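In: 3D, please:
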Amino acid sequence: MQFEMGDKVFLKVSLTKGLSRFGVKGKLRPRFRGPYEILEKICSVAYRLALPPNFGNVHNVFHVSQLRKYVFNPKHVVHQEEIEVEADMNYEERPEMILDRKIQKLRNKSISLVKVQWRHHGREEATWELANKMREKYPELFSEVRKFRDEIYFQGES
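Out: Modelled structure (predicted):
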C-alpha cells in the first residue's frame, strides 16, 4: 500500500507496541485506532504519523503493514451544539420537552412524574422528574390544554 502526506490512516494496535494499555482489554479491544494523519513518508514502507500526546513514549514511525487507509464517512463527523456558559463556568440545563407521564404509587400516597428530555441530550438520556417541581420551574412546558388534562390525570398528586 502507498500513502501520501496528509492521508488519514488507522493504526493496528499490538501488545508489543505499548498501545494496548489504552481502552478495553481482551477480546473486545479494538484492533485499530485512529484515524491519524500521515506527516511524512520515511521510505516506501515506513510512515511518520501525527499521534496524540497521550501516546507518550510510542515512536511515531510505523511500517505500512500496521496501517489501514481511512475512508472519510460523513457519519464519523460529530456535530456539537453551542452551550452557553456563565462567567463562573456553570450552565443551566434546560428541558426541551416532556416525553411521558406516570404516577408512582407508594404505600399511602401517589407521586406524579414526567419524563423530561433535556436540551443538548438525546432521548436515551431523558430523566424522570417530579411533575409539580417541573411545573413550578418550567411552566412553558405545560400548555393550558396540557394543564387541564394533567389535572384530571394527576388527581392524586401530592
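
In: CA only for contacts and neighbour counts going forward, please
Out: Noted.

In: For the protein, which segments count as helices?
Out: Secondary structure of the chain by DSSP state H: the helices cover 131-137, 144-153.

In: most tightly surrounded among these?
Out: Of those, the one with the most neighbours on average (mean count of other Cα atoms under 10 Å) is helix 131-137, at a mean of 15.

In: And this one, please, so the two structures can be compared:
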Amino acid sequence: MYADPRRRPVTFFVGERVYLMMLMWKGVIWFGKRGKLAPRYIGPFSIGQLLNDQTVVLDLPAELFGIHDTFNVCYIHKCKVDDESQILSLQDLKVDMSKKLLEGPIRIVHRKVI
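Out: Predicted coordinates:
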C-alpha cells in the first residue's frame, strides 16, 4: 500500500565498485571522526562474489581485517564515478590542529596562456 510502484530492484555485478554504509554501532571500528561528522559511506570496494540477489561478498583491504566481508545489498551503494582519480580517500584529507579542513588545489587541470 505504501510502497513505491515505480521502484526497480538494484542489481549488482562481480567487479563493480560500491560504497559500504557505516552504521553507528557501539564497539565497531571508527573511521576517523565520531558522531555527526563521521563518514556515512567508506570505500569504494569491488564486489568479489554474488551469493544471491540480496547478499554480496566484498573484496576488503587488509586494514579492515576485523570486519566480515559478506553484506546485504541494503548496506552498499553503487559507485557512480567512472574515473578513479575523482575518488577522494579518507587519508587524503588534511586537518589542522583546530580541526579545520585544509583545502588546496590537488592538481592543475587547465592553464590559460595570455
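
In: mind giving me CSV with the helices of structure 1 and columns for distance to residue 104 of structure 1?
Out: Below are those laid out as CSV (distance: least, Cα to Cα, whole Å):
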stretch, distance to residue 104 of structure 1
helix 131-137, 11
helix 144-153, 13
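
In: among the ones you listed, which is nearest residue 49 of structure 1?
Out: Checking the helices of structure 1 against residue 49 of structure 1 by Cα to Cα gives helix 131-137 as the closest, at 51.1 Å.

In: Which elements pack onto that closest one?
Out: With contacts taken as 3 or more Cα pairs under 8 Å, 6 or more residues apart in numbering; DSSP states H and E, helix 131-137 of structure 1 sits against strand 110-118.

In: and the strand it packs on, what other elements does it pack with?
Out: strand 95-105, strand 127-130, helix 131-137.

In: out of those, which comes closest to residue 67 of structure 1?
Out: Closest among these, using Cα to Cα: strand 127-130, at 42.7 Å.

In: Provide the aligned range in structure 2 for the closest one.
Out: Alignment note (TM-score structural alignment): strand 127-130 of structure 1 is unmatched in structure 2.

In: distance between that strand and the chain's centre?
Out: Mean-position distance between strand 127-130 of structure 1 and its chain equals 21 Å (Cα atoms, centre = their mean, to the nearest Å).
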